[in-house]
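>>> fold the following for me, if possible:
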Amino acid sequence: MPADLGTRITQIERMLRAVIRSPRLTNASIEGGAVQVYDEHGSLRALVGQQPDGTSGVTVVNGPPPPPPAPPTVAPALAALTVTWDGAFADGAAAPLDFARVEVHVGPDAGFEPSQGTLRDTIETAQGGSVTVPLPYTTWWVKLRARTLAGVAGPATTAVEGTPRQAAAADIQAGAVTAESLAADAITGKHIVGGRIDGAIVTGSTVRTGTTGSRIVVTPTPPAPLEQIPSVLLHSASDLEKAPGALRASTKSDGTSYPTVELTAPAVQIDRWNLPDTSALHLHSPQLHEHGGAFDLTASTSLNRETGNVSVYGTSGRGPTDTALFRISVSDGPEAPGNERGLPARTFVEASGAEFTVRTASADGDTTVTMGPGALAVEGWVTRPATDWKLLVLGSSVIAGSQAPQVRITATGTLELCGYANLTDTEIRSGRQIATLPDGYWPTGVRRVLVPLSAGGTVIRLDINTDGSLRLYPMVGSRASWIGFDGVTCRAT
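Predicted structure coming up:
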């Protein structure tokens, strides 16, 4: 420091000027508090930092009330008033810097006071804007008032009168009501006539292309006598139609597996069990190690058997070591030539693995041709004894039908079944025993045959075992009220 006093004073002045010109609060911070801003009268105007509710920011408080906005322009709209503010304030006043919004208030007379109950909408920008207020068809008065960020409301404008416009012809002509004109859930009725619905989801309702004639109906509850599951109904417009065709998907009664799709043709007659007699196709998806994929096409689902039947059935193997099966079954009516004691003339074509079998049978005898790798077996026509029919021993919950189930073995070694059995327990469980063959009629090996035309369109595999037991296994569906054995044949030896 120089010893000369004048020099020292000059240096101190330079240092003071440098301190005065340097930035203030270069490294300052607010720790857990807020800076309070007051005006020249000592009134709190803002809080900068931590707010009373624990948040942080800038809060404007206790500002002066804003000037009143310029009066609005009110125009009638359909069942509403359109209110427009041009962004100006009364007497040319400038917009306050703490402007928040302009409130739109509507009242029943010119002298109403704006309140929370009269607030209908807001304009959120100081540049102005328009809002549409839905109102009943009567005269209304509209006032505007501004509000600041501090929540302070200014004086209201003078009231401007307006009356909503009622609908005219142009408002309701075809095409006048568009999707943009409808609020969500605005249509609550159950009947819409004409027009088009795009991109909609309809749940739990019936959708149809018409009420009469040829039409398609999608319904969760088909009419009797159809099965009560969601279906697509196919009406043919025929005067003979007793039940429409149907497309539906179903599953086993326990709902766990084996889904099936069924397509049926419109029926022109109802059988004695009050079920439609129709042609049907069943499709069944495979499940590895559980069940092969299957299809069943039948010309008649009737249980009357008055017209005979033709069916085609096929199933894939259950797994890598199982064999597939394909079968065509043709049977004549009960009074056609070759019928014997209710058993019609019939032909079966069956392929399984590398073996192919054709079998024909009637009252005059039967012929079986079996082809396999390196082998061909032909059994010619022979006369079958007519006295070897014997009754089956029926199991529990099984009673004889209109023709008691019987069995015989032909002279060619073919085991044949006929008759009907009613099931008081309608659930078809895998391995369920329904009957036993009489002694002397047991096959030398397990025989598996199909019963593709059992009650309700259910397709069942019938296992005829070496102990004489007849056991059922569901293939398509899992319920039947009775089983028909007509046409069930297999090798006895």
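>>> drop to CA atoms for contacts and neighbour counts, all remaining ones
Will do.
>>> and Thr10, which of the three is it?
helix (DSSP: H, G, I helix; E, B strand; the rest coil).
>>> what of the one 4 residues further on?
Per three-state DSSP, the secondary structure class of Arg14 is helix.
>>> next, count neighbours for Ile464.
24 (other C-alpha atoms under 10 Å).
>>> pretty sure it is touching Arg471, no?
Yes - using C-alpha atoms under 8 Å, Ile464 makes contact with Arg471 at a distance of 6.8 Å.
>>> what's the helix or strand for Val19?
Per DSSP states H and E, Val19 falls inside helix 5-21.
>>> one more: Arg145?
Arg145 is located in strand 140-148, with elements delineated by DSSP H and E.
>>> same for the very next helix or strand once past that strand, what does it pack against?
Later in the chain than strand 140-148, the nearest helix or strand by DSSP H and E is strand 160-162. Other helices and strands packing on strand 160-162, by 3 or more C-alpha pairs under 8 Å, 6 or more residues apart in numbering; DSSP states H and E, are strand 73-77, strand 140-148.
>>> also this sequence, please, to line up against the first:
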Amino acid sequence: MTSALDQAVQQRELAAFLKNLDQRLTNIERAAQLPYSAARGQLQVIDDDGRVISTVGRQTDGTVGVTVAVSPPPPTPLAPLVEAAKAALKVTWDGQWADAYTAPLNLSHLEVHAGSTPDFTLEPQSIVATLAAAGASITLATTTYSSRWLRLVAVNAAGARGPASAATQGTPLKVVTDDLINGIIGELQLANSAVTAAKVATGAINSDALQASAVTTTKIAVDAVSAGKIAAEAVTAREIKALSVSADKLAANSVTAGKIAAGSVTAASLSADAIDGRTIRGVTITGGTVTGGTLQTSETGRRVLLSPADPVEGRAAPSMLLYSGATAEQQPARLTAEVRTTPDGAVPMTRLTGPQLTADGNHTPRLWLNSGAPGTGYPARGSWALGVAGEYGMAGEAVISGAAGDTTNAASIQMSVRRSTSGYKTALTQLNPETWFTQLADQVAAMDLSKDGLTVRALLGEVLLQTGTGLRLQGGNVDVGSGLVKNDSKWAPITLKQGCTQLSGWQTIGVKQLPDGMVALRGIVSVPAGVTSGVIGTIDDPALRPKAGETFRAITPNNTGGNLFAQPNGNLELWNGNGALGGWLSLSGVQWSSID
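Take a look at the predicted model:
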């Protein structure tokens, strides 16, 4: 029978034990967590939602510094101050804001946009200049004297753009005034012989300024009238003397089939052997070879033209031109082939180009087939490229290309797509027998697969590996340079037996699977005085139970030498104790593998 003295002793021992645990936890919490430590790679600054808003340390391009990934947009600047200048406008920002009192600390610059109306649309093409700071100004040269409207947009270090300011109108000053009136100097103001031939501009005197019959044959010098001075169709058959046009007066190829009257060319008009072994029947040419010049199905409209040279680029490349007849077509579709001379040698090239609808050719689809120059120094490598452009030339373009391999270069395929807004950044994929590399625009995410391993980077988000049966890593180590290794498992309850309960004031009793595959218990079990052995609780989730029986030292106030057994059926059993446990049992430090 336990005496009051024994109970008092036990209570003092429990109080001393709890005080010791409290002091040890306090020391752990107050101790430095990373003394004399260094960070490898980069540190990420995240917001309350877990998004990366800044990185400190080594950046993706190898430099070391601080970058801002996400930031709220800057406030709205006040309308710019615009002063008129000669053929220019001076734009100034006074540093004031329409919806804020101070500038954001990460302010980068202000964009200056110009348009012809107060509510013009802001786009990349409307940016005419940038201002670096408050009080800065810039003078914009203009090509006309028309009024322009100017607006400001603030941009921070993360590239976020704020709302546009109100518009301010400005009108450039004219360099030359309109005070000189046309016709102010008349005939009476000119002295006799004041206007000489040297003072008359070329083309200044036309037919409207000459009196009828003022120019006679005696006033025209020999050879004074050149072919360029004769209007089209001004000389007709009536003005040409019979037999005055001889063969030596005809330019080569000046007489076309359309200028020869039907039946004008007879057998008697053809030289001997002019047509040898050939037959011409109507519009059909049967057999033989057509040599020289160009061959086309029509002179205008929809047609096909074969030419020994490329008339579009002016290169000596045999070409087939396909005219669609569309009004918007500026250049036809082309198929060209040539052997181009380069510093590396003769390179065979074949190109297929779609119809060109713009002067710069940016919206034209293309397919190129090339190879390297054959020879000892330059092994032949076949290549091809297929690309289409977007709305603003290179913006929005999509290109896929490939190159054959040789003894020093691997065969490869590359695909790239360019963003049509926000800096026109490019995403690309490269594949060869040794590596596979994929990178998104702005380099926010990338994957690099090679014989050295697999690298997956997601600078603004997370990397998710999701399977139906689990993820297995075999061989090597998992090295976390920064951040935490986490899983989504929660602390699950344990069903207590034999009247055992949660000891008040301590961590809730539970079981959880850790990221490394270990299963851990926590909490302190309040054990009735009469319980010294048997099942004290059950783990309900089969996935958290050990694969085989595990045994641990039972931690109790009396330290009776008992053992805590974790069984594959989920039972937590207490055995081999010597006497009473002392009122409680700690589950701290009890762990086992859920894998093997």
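>>> where does the TM-score land?
After superposition, the two chains reach a TM-score (TM-score structural alignment, normalised by the length of the first structure) of 0.34; 189 aligned residues with a C-alpha RMSD of 3.6 Å.
>>> now do the contacts for Leu470 of the first structure.
Gln433, Ile434, Ala435, Thr436, Leu437, Leu462, Asp463, Ile464 (C-alpha atoms under 8 Å, 6 or more residues apart in numbering).
>>> try 6 Å
Gln433, Ile434, Ala435, Thr436, Asp463, Ile464 (C-alpha atoms under 6 Å, 6 or more residues apart in numbering).
>>> so where does the second one fall, helix or strand?
Read that as Ile434 of the first structure. strand 432-436.
>>> leaving out chain neighbours, which residue sits closest to Trp149 of the second structure?
Leaving aside its sequence neighbours, Trp149 of the second structure sits nearest to Gln169 (C-alpha to C-alpha, 6 or more residues apart in numbering; 4.4 Å).
>>> show me what the helix or strand harbouring the one you found is packed against.
Using DSSP H and E, the element containing Gln169 of the second structure is strand 168-170. Under the contact criterion of 3 or more C-alpha pairs under 6 Å, 6 or more residues apart in numbering; DSSP states H and E, strand 168-170 of the second structure touches strand 148-156.
>>> and the strand it packs on, what does it pack onto?
Applying 3+ C-alpha pairs under 6 Å, 6+ apart, one finds that strand 148-156 of the second structure contacts strand 107-115, strand 161-164, strand 168-170.
>>> same thing but at 10 Å, please
strand 81-85, strand 88-92, strand 107-115, strand 127-131, strand 161-164, strand 168-170 (3 or more C-alpha pairs under 10 Å, 6 or more residues apart in numbering; DSSP states H and E).
>>> redo these as JSON lines? Include mean neighbour count and distance to Ser54 of the second structure.
Shown next, in JSON lines, are these (neighbours: other C-alpha atoms under 10 Å; distance: least, C-alpha to C-alpha, whole Å):
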{"stretch": "strand 81-85", "mean neighbour count": "18", "distance to Ser54 of the second structure": "35"}
{"stretch": "strand 88-92", "mean neighbour count": "21", "distance to Ser54 of the second structure": "32"}
{"stretch": "strand 107-115", "mean neighbour count": "21", "distance to Ser54 of the second structure": "15"}
{"stretch": "strand 127-131", "mean neighbour count": "16", "distance to Ser54 of the second structure": "25"}
{"stretch": "strand 161-164", "mean neighbour count": "18", "distance to Ser54 of the second structure": "17"}
{"stretch": "strand 168-170", "mean neighbour count": "19", "distance to Ser54 of the second structure": "36"}
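>>> tell me which element Val45 of the second structure falls in.
Taking DSSP H and E as the definition, Val45 of the second structure sits inside strand 42-46.
>>> which strands and helices sit next to that strand?
So strand 42-46 of the second structure, by 3+ C-alpha pairs under 10 Å, 6+ apart, packs with strand 52-58, strand 64-68.
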